[in-house]
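Trainee: here you go, sequence then predicted model.
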Amino acid sequence: MRGLFRKDRKECWVVEVSAEERVARVFLGRVVEPGDEVGGRWVREVGAVEAARWVRWGGAGPVGMSERRWGGMRGRAEEADGERDLEVASGVGARFVCPGEVEWPGALDELGDGRPLGLWVRGRASLRMWALRSVAVVGARACTEYGAHVGASLGAGLAERGWVVVSGGAYGVDGAAHRGALGVGGATVAVLACGVDQAYPRGHAELIGRIAEQGLVVGELPPGAHPTPSRFVLRNRVIAALTRGTVVVEAALRSGSLVTARAAQRLGRHTMGVPGPVTSALSAGVHELLRGGGQVVTDAADVVELVGEMGELAPERRGPELPRDLLDPGARRVLDGLPGSRAAKVAEIARAAATTRDDAIARLYELRALGYVERHGESWKLTRQAVMSVRGGRGGP
């Protein structure tokens, strides 16, 4: 059955997934590797139920799939059991969300045949609703104190502004971003490269547990599945597709965080980077991203200005306001016309300020009342307190 509803300001069909379809997709999740576009196209063309039946009972592999890969899928199918995986997941409070269901984030469909066959989700919130207003914050695992500080600040700042912080649950910047959001009572999503019943890395078992209670833990691999280097890379496409934009805090030139950013660029999402010291190898990847079209951000306000709705602008960046900034422009010109270390007569001051003698006299009395100048007979001089202010305004030492 299908029903029409509004999603992302567009009309979309919601699919009511049958129990048979759900079990078939869970089964195929153990057979087809994440991001396998050939396998994904096959499932799309023949349907999940028929694909599951086909791989169970043999025959020739789908068009475009090598005999070796087909043999590997057949071998994995012998151990796969969709109903068992659903039972195990239920025991840890996880559910399996299929494409087209109400909770399915439509943005994932932009991955084409490489989209997940479904997603395992732990947590009470709706993944689709949270994905609508989410930002990925990623970066180096072995980050510096600077990277950890910026990651936590971004996580907290975005959460305080009502945005969902999405990351990979890893050490370093990922963990800092999650903790920043959790610390202010905000929403965060950890997208794992293993089963959602697993804690990886082991040292983040407590953190991932907190995320499952306060936010969402998401993954496309079945319960009990362990991460591999290739699965980390493929997981990053899900992080990029789920969110409106990706912020990279620290990354070396070969960092997996840059894989996430490049996936976001291919999908037309905002890609952002926080610059760091030019002497730091952990900022070299970020700087390369910025050279390639990424946008510079320094805090949550900058991020929200890019990914948010019209009018969500970052505050104007200005240096500290000095008392002399509040002076009338004419008074500032006369103040600038006074020598820094000696007294001067009115005529000299008027010439330096490009004004008349009478105007200069009027401005000098105004400045004396404000404590900027003092009179010495027929001459005028800056007060001791005003000297540093004037030097600063002139760019002096």
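Mentor: Done, it's in. All figures in this text were calculated on a predicted structure; none of them were measured in a lab. Residues are numbered from 1 along each chain as shown.

Trainee: hey, let's count contacts and neighbours off CA atoms from now on
Mentor: Noted.

Trainee: how about the strands in this structure?
Mentor: Secondary structure of the chain (DSSP state E): strands at 2-7, 10-15, 94-97, 119-122, 134-138, 164-167, 188-191, 216-219, 245-248, 270-273, 295-296, 344-345, 373-376, 379-382.

Trainee: report the angle between the second one and strand 2-7.
Mentor: It refers to strand 10-15. 140 degrees (axes from the mean of the first three to the mean of the last three CA atoms, to 10 degrees).

Trainee: for strand 10-15, name the packing helices and strands.
Mentor: Counting contacts by 3 or more CA pairs under 8 Å, 6 or more residues apart in numbering; DSSP states H and E, strand 10-15 is packed against strand 2-7.

Trainee: just give me how far the strand it packs on sits from the chain centre.
Mentor: With CA atoms, centre = their mean, to the nearest Å as the basis, strand 2-7 stands 29 Å off its chain's centre.

Trainee: ok so, going back, in TSV: the strands of the chain, plus mean neighbour count and distance to Glu110.
Mentor: Listed next are the strands of the chain as TSV, based on neighbours: other CA atoms under 10 Å; distance: least, CA to CA, whole Å:
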stretch	mean neighbour count	distance to Glu110
strand 2-7	12	15
strand 10-15	14	14
strand 94-97	22	17
strand 119-122	26	15
strand 134-138	30	16
strand 164-167	29	18
strand 188-191	28	18
strand 216-219	26	18
strand 245-248	29	14
strand 270-273	26	15
strand 295-296	18	22
strand 344-345	17	72
strand 373-376	17	67
strand 379-382	21	67
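
Trainee: which one of those lies closest to Leu207?
Mentor: Closest approach to Leu207 among these is made by strand 188-191 (9.9 Å; CA to CA).

Trainee: now the strands of the chain in CSV, with distance to Gly147?
Mentor: Shown next, in CSV, are the strands of the chain (distance: least, CA to CA, whole Å):
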stretch, distance to Gly147
strand 2-7, 36
strand 10-15, 38
strand 94-97, 32
strand 119-122, 28
strand 134-138, 10
strand 164-167, 15
strand 188-191, 19
strand 216-219, 23
strand 245-248, 10
strand 270-273, 12
strand 295-296, 15
strand 344-345, 53
strand 373-376, 48
strand 379-382, 46
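
Trainee: and here is the other one:
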Amino acid sequence: MSATDEERAARAALARIIEPGNEHGGRWLRELGAVELLSRLTHGTYRKGALPGITERRAQGLLARATRARPDQDLAAITAAGGRFLVPGDPEWPTQLDDLRDARPVGLWLRGRPDLRRWALRSVAVVGARACTPYGAHMAAALATALAERGWVVVSGAAFGVDGAAHRGALGARGATVAVLACGVDVPYPRGHAGLITRIAEQGLVVGELPPGDHPTPSRFILRNRVIAALTRGTVVVEAAHRSGSLVTARTAQRLGRHTMGVPGPATSGLSAGVHELLRGEAVLVTDADEIVELVGDIGDLAPARRGPVLPRDLLAPLTARVLEALPPRGQSLTLPDVAATAGTGVDDALGRLYELHSLGFVEREGDAWQLTPTAMHHPDARRGGT
């Protein structure tokens, strides 16, 4: 059952008054309800104890914000932009956001047609450095493309660098992607991504906690990351320095019990140092979409087994392989008794194995001696197994 119009209007007003992630505000909402909380903030005069847990000075600041709230205008603005305002209780509300408890968003402003709740059920966050390397951009785009092709929704923050590469990878595969902004969803930020954000709104979803027209601040970017972490089934960090905001997303995901993954980079790269720190902890190393889906997907979504190429020598029986290894390299040869002694087997066994190896092209006979064929000598892995 959807929220009432009164509840929706009250939460739209509170989105102007309470900063994202404010746990005091979340507790008031939980204890008082949106309508009663707004009433206490719009009396014009603060009554002591009306908002427990904050100073009177802070309360006066909230009351001042309340006088500027125009929920009807904000709701009209989002409708004019082709969007909507979601609140807890709506059928489209992603209930996994409730894991944030009192830091849960007051509501979410959306642009785009798809159902956020359904998309979030099968979504993965791909985040990382703004000033990423070409390697980071390539990996983000490749992972997002492959995830989108497998029917997964790619969620990121629409920033420069890894975020933008992830969104473009999903869009390029004609897949699903969600951008979670730290400003109003009608504000193209960063400006250089105005076209990208428009494409996302047309093909996917643009989501934010802040009302139309509101601007981003450094703290809002950090607080936005908790929504990315809570909304998705797992977070992949592609590149991140030690103080990267992407690490905030990953650590929030860990606290919420979500899967946390990292893509390794060069040990000498400062932009991979934060990822490597995660990988030394509880994060899981991933290199492609198969490995991501193995973690976040359903039972049976296993990544294919990884191993090097199967060499001809790998197919030999153990005793046959020992006889092959008994022969010296570089064109030298051994008599049958010497081969048997070196291989630790009888002469008859050694002879049978040598004829088997001869039929497979590994060895040749020169009079009473045996030696490796030129092919086996030029490909020592075929003889020794290699690595």
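Mentor: Sure, I can see it. Predicted model, so just to flag it, every value in this text is computed and none were measured.

Trainee: returning to that earlier point: nearest to Pro397 of the first structure, out of the strands of the first structure?
Mentor: Here strand 379-382 is closest among the strands of the first structure (CA to CA), at 16.8 Å.

Trainee: residue range for the closest one in the second structure?
Mentor: Under TM-score structural alignment, the counterpart of strand 379-382 of the first structure in the second structure spans residues 369-372.

Trainee: the stretch 101-250 of the first structure: helices as residue ranges?
Mentor: Here the stretch 101-250 of the first structure has its helices, by DSSP state H, counting those that start in this stretch, at 127-131, 145-160, 173-183, 205-214, 229-242.

Trainee: nearest to Ser341 of the first structure, out of these?
Mentor: Closest of those to Ser341 of the first structure is helix 145-160, at 43.0 Å (criterion: CA to CA).

Trainee: counting by contacts, list what the closest one packs against.
Mentor: Other helices and strands packing on helix 145-160 of the first structure, by 3+ CA pairs under 8 Å, 6+ apart, are strand 134-138, strand 164-167, helix 173-183, helix 300-307.

Trainee: roughly how far out does that helix sit from the chain middle?
Mentor: Centre-to-centre, helix 145-160 of the first structure and its host chain are 10 Å apart (CA atoms, centre = their mean).

Trainee: against the second structure, where does it fall?
Mentor: Going by TM-score structural alignment: helix 145-160 of the first structure matches residues 134-149.

Trainee: hmm, who's touching the matching stretch?
Mentor: 126, 153-154, 161-163, 165-176, 238-239, 288-289, 293 (CA atoms under 8 Å, 6 or more residues apart in numbering).

Trainee: tell me the counterpart of Thr268 of the second structure in the first structure.
Mentor: Matched across to the first structure, Thr268 of the second structure falls on Thr279, judged by TM-score structural alignment.

Trainee: go ahead and flag the most central residue of the first structure.
Mentor: Closest to where the C-alpha atoms of the first structure average out (CA atoms, centre = their mean) is Ala136, at 3.0 Å.

Trainee: quick check, it in contact with Val249.
Mentor: No - Ala136 of the first structure is beyond contact range of Val249, at 10.6 Å (criterion: CA atoms under 8 Å).

Trainee: re earlier: put the buried members of the contacts of stretch 134-149 of the second structure into a PyMOL selection.
Mentor: Only the buried entries of the contacts of stretch 134-149 of the second structure go into this PyMOL selection, using 16 or more other CA atoms under 10 Å:
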select buried, resi 126+153+154+161+162+163+165+166+167+168+169+170+171+175+176+238+239+288+289+293
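
Trainee: mind listing what the alignment partner in the first structure of Asp301 of the second structure touches?
Mentor: Using TM-score structural alignment, the equivalent of Asp301 of the second structure in the first structure is Glu312. Glu312 of the first structure makes contact with Val304, Glu305 under the criterion CA under 8 Å, 6+ apart.

Trainee: how close does Glu312 of the first structure get to Ala131 of the first structure?
Mentor: From Glu312 of the first structure across to Ala131 of the first structure, the span is 18 Å (CA to CA, to the nearest Å).

Trainee: kindly report the same for Arg391 of the first structure.
Mentor: Arg391 of the first structure is 52 Å from Ala131 of the first structure, where distance means CA to CA.

Trainee: and Ala301 of the first structure, by the same measure?
Mentor: Note on Ala301 of the first structure: its distance to Ala131 of the first structure, by CA to CA, is 19 Å.

Trainee: ok, back up a step: deepest-packed of the helices of the stretch 101-250 of the first structure, please.
Mentor: helix 173-183 (a mean of 27; mean count of other CA atoms under 10 Å).

Trainee: now for that one, which elements pack on it?
Mentor: With contacts taken as 3+ CA pairs under 8 Å, 6+ apart, helix 173-183 of the first structure sits against strand 134-138, helix 145-160, strand 164-167, strand 188-191, helix 205-214.
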